[in-house]
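**Student:** structure for this input, please:
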Amino acid sequence: MASTHPQRILIIEDQPEGHRLLGRIVDELFAPATRDHAPDLAQAEPCLYNAYDLVLCDLRLPDGLSLGWIERYRRLHPDAWLVVSTLYDDDDLVFASLRAGADGYLLKTDPPELLQDTLSRLVRGEPPMSPTIARKVLVHFRGQAPDTPRPQPDIDTEGLEQLSPREQEVLTLIAQGLSAKMVAGELQTSRYTVNDQIKSIYRKLGVRNRAEATAQAMRMGLVDLG
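**Tutor:** Here you go, the predicted model:
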């Protein structure tokens, strides 16, 4: 991920009131960060090539769903925070967004104070997800009904064996919330090397973003985030 205090922010949002709300929240959280705005996919297209630290992206825009844009931006900028901001909480869109490369998922129906608190988590390296969405993700990855006791998971040794010792180190650190730059400092290597290792980890494990990678790290016994 990019610096945990974003300096450059892009908001892709077609509704003026939604743009004003998100703009106010990011200004309060991340000032003096600069922010750009695109009201649709056509105007977001040139932004694909700009290295933002944080992108807040609506899902349903006047000229289509933004899933393809999210996937393309993730490939070009693997270290950015990509957060969906939408009215829709159905499972298909939630997990399609995560597969496309989103790190977080905010519901615009949440109170502004909750939205601000949720988004502030990225400063600590935590994926920002509205509580309703976080519960969906946890239930999905644990493979159980919401009201059943959580079993102690078996260690995924097969997944662990796919990774080199250095890749296991990198996965452990990013699952703990460190950005690629911070991992590079911790392991005394270059950020570019770490980015390549993250891409390799994602490919080997079949994951698309930090949330899925963290879930895999938990299953492998590399981290325990409760």
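
**Student:** make it CA atoms for all contacts and neighbour counts henceforth
**Tutor:** Will do.

**Student:** quick check: which element contains residue 169?
**Tutor:** helix 165-175 (DSSP states H and E).

**Student:** residue 203: which element?
**Tutor:** Here residue 203 sits within helix 191-205, counting by DSSP H and E.

**Student:** so what's the gap between that helix and the chain middle?
**Tutor:** Here helix 191-205 shows a centroid-to-chain-centroid distance of 16 Å under the convention C-alpha atoms, centre = their mean, to the nearest Å.

**Student:** over to stretch 126-141?
**Tutor:** Using C-alpha atoms, centre = their mean, we find the averaged C-alpha position of stretch 126-141 to lie 11 Å away from the chain's own average C-alpha position.

**Student:** distance of the most centrally placed residue in the chain from residue 134?
**Tutor:** The chain has residue 103 as the residue nearest its centroid, 1.0 Å off, counting by C-alpha atoms, centre = their mean. Per C-alpha to C-alpha, to the nearest Å, residue 103 is found 11 Å from residue 134.

**Student:** same thing with residue 51?
**Tutor:** When C-alpha to C-alpha is applied, the distance between residue 51 and residue 134 equals 27 Å.

**Student:** can you tell me the SS state at residue 105?
**Tutor:** Per DSSP: H, G, I helix; E, B strand; the rest coil, the local secondary structure of residue 105 is strand.

**Student:** that one contacts residue 88, correct?
**Tutor:** No. With the criterion set as C-alpha atoms under 8 Å, residue 105 and residue 88 do not qualify as a contacting pair; they are 9.9 Å apart.

**Student:** neighbour count for those two, which is higher?
**Tutor:** For residue 105 against residue 88, the residue with the higher neighbour count under other C-alpha atoms under 10 Å is residue 105, and the figures read 30 against 17.

**Student:** do you know how far the more buried one is from residue 91?
**Tutor:** For residue 105, the distance to residue 91 (C-alpha to C-alpha) stands at 12 Å.

**Student:** alongside the first, I'd like the structure of this one:
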Amino acid sequence: MNSLRVLIADDHPVFRSGLRALLGAVPGLTVAGEATTGQEAVDRAAALRPDVVLMDLQMPGISGIEATRRILEHAPDAGVLVVTMYEDDHSVFAAMRAGAKGYVLKDADEEDVLDAIRAVGRGEAIFSPAVARRVLAFFAGHTPEAPARAFPELTAREREILDLIAQGLSNPQITARLFLSPKTVRNHISSIFAKLQVADRSQAIVRAREAGLG
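**Tutor:** Predicted coordinates for the structure are as follows:
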């Protein structure tokens, strides 16, 4: 059987070193490369074409969620396994919406991490027990907070405009879609940026897509 090629995307050198040592000692698994930022993960995945990407969520630059989405846009056959400290509903379901095939916590046993890598490499979906309980609860009807309520500080109109921004629409396109004046759209967007504490449109798009908008 061909060795599974794994890309490690994590900004913590000690954790990367631990994963590299773990994978290097296991037959059938090969470290194809490493990335320390979200954008680097996207670029290295495109260049190296790994079978599995181990993705941290909190990455410098673009988040692990957005990096996952961009990786899978260009390499849909890659399996992204989220390896993170976060097990809250928002993180879990944002990762699933982005296309991650697995989700394990950083405190998982080494064998559990290895099993997850192999499962994702086979195209299976796998979650650590704590995360699996959240997923089961979701499908049982106990849904997490709806994406439209992800930003309670925004008005209904502002959420609508943020959703259109996340879809990639320009200001003139939003103006035409909502039958608003250009000035009104600009004012709404300024208000959105201030409330979300983002500096520009790209940061707003990342926040919106992480919450399931767009």
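
**Student:** now the TM-score, please.
**Tutor:** Aligned and superposed, the two chains score 0.58 in TM-score terms (TM-score structural alignment, normalised by the length of structure 2); 142 aligned residues with a C-alpha RMSD of 2.5 Å.

**Student:** hang on, the earlier thing: equivalent range in structure 2 for the helix holding residue 169 of structure 1?
**Tutor:** Aligned by TM-score structural alignment, helix 165-175 of structure 1 falls on no residue of structure 2.

**Student:** mind checking how far that helix is from the chain centre?
**Tutor:** 17 Å.

**Student:** that older thread, which residue range of structure 2 does the helix holding residue 203 of structure 1 align onto?
**Tutor:** Per TM-score structural alignment, helix 191-205 of structure 1 has no counterpart in structure 2.

**Student:** related to what we said a few turns ago, how about the helix holding residue 169 of structure 1: buried residues?
**Tutor:** Within helix 165-175 of structure 1, the residues that count as buried by 16 or more other C-alpha atoms under 10 Å are 167, 168, 170, 171, 172, 173, 174, 175.

**Student:** next: stretch 25-38 of structure 1.
**Tutor:** Of all the residues in stretch 25-38 of structure 1, those buried under the rule 16+ other C-alpha under 10 Å are 25, 26, 29, 30, 35, 37, 38.

**Student:** in structure 2, which spans are helices?
**Tutor:** Using DSSP state H, the helices of structure 2 run over residues 13-24, 38-48, 64-74, 89-98, 110-121, 129-139, 156-166, 171-178, 182-196, 201-210.

**Student:** show me what residue 93 of structure 2 aligns to in structure 1.
**Tutor:** Residue 93 of structure 2 maps onto residue 95 of structure 1 when the alignment is built from TM-score structural alignment.

**Student:** and its match, how far from residue 135 of structure 1?
**Tutor:** 13 Å.

**Student:** quick one, which of those two is more surrounded?
**Tutor:** Using other C-alpha under 10 Å as the criterion, residue 95 of structure 1 and residue 135 rank with residue 95 on top: 18 against 13.

**Student:** returning to what we had before: now for the helix holding residue 203 of structure 1, which elements pack on it?
**Tutor:** Other helices and strands packing on helix 191-205 of structure 1, by 3 or more C-alpha pairs under 8 Å, 6 or more residues apart in numbering; DSSP states H and E, are helix 157-162, helix 165-175, helix 180-187, helix 210-219.

**Student:** out of those, the one nearest residue 118 of structure 1 is which?
**Tutor:** helix 210-219 (14.8 Å; C-alpha to C-alpha).

**Student:** what's the angle from the closest one to helix 165-175?
**Tutor:** Going by axes from the mean of the first three to the mean of the last three C-alpha atoms, to 10 degrees, helix 210-219 of structure 1 is angled at 120 degrees with respect to helix 165-175.

**Student:** what is the aligned counterpart of residue 127 of structure 2 in structure 1?
**Tutor:** Under the alignment (TM-score structural alignment), residue 127 of structure 2 pairs with residue 129 of structure 1.

**Student:** my read: that match touches residue 104, true?
**Tutor:** Yes. A contact is recorded between residue 129 of structure 1 and residue 104 when judged using C-alpha under 8 Å, the distance being 5.1 Å.

**Student:** the two: who's more crowded?
**Tutor:** Neighbour comparison, residue 129 of structure 1 and residue 104: the larger count goes to residue 104, with 27 against 23 (by other C-alpha under 10 Å).

**Student:** so who does the more buried one touch?
**Tutor:** For residue 104 of structure 1, the contacting residues are 82, 83, 84, 98, 127, 128, 129, 211, taking C-alpha atoms under 8 Å, 6 or more residues apart in numbering as the criterion.
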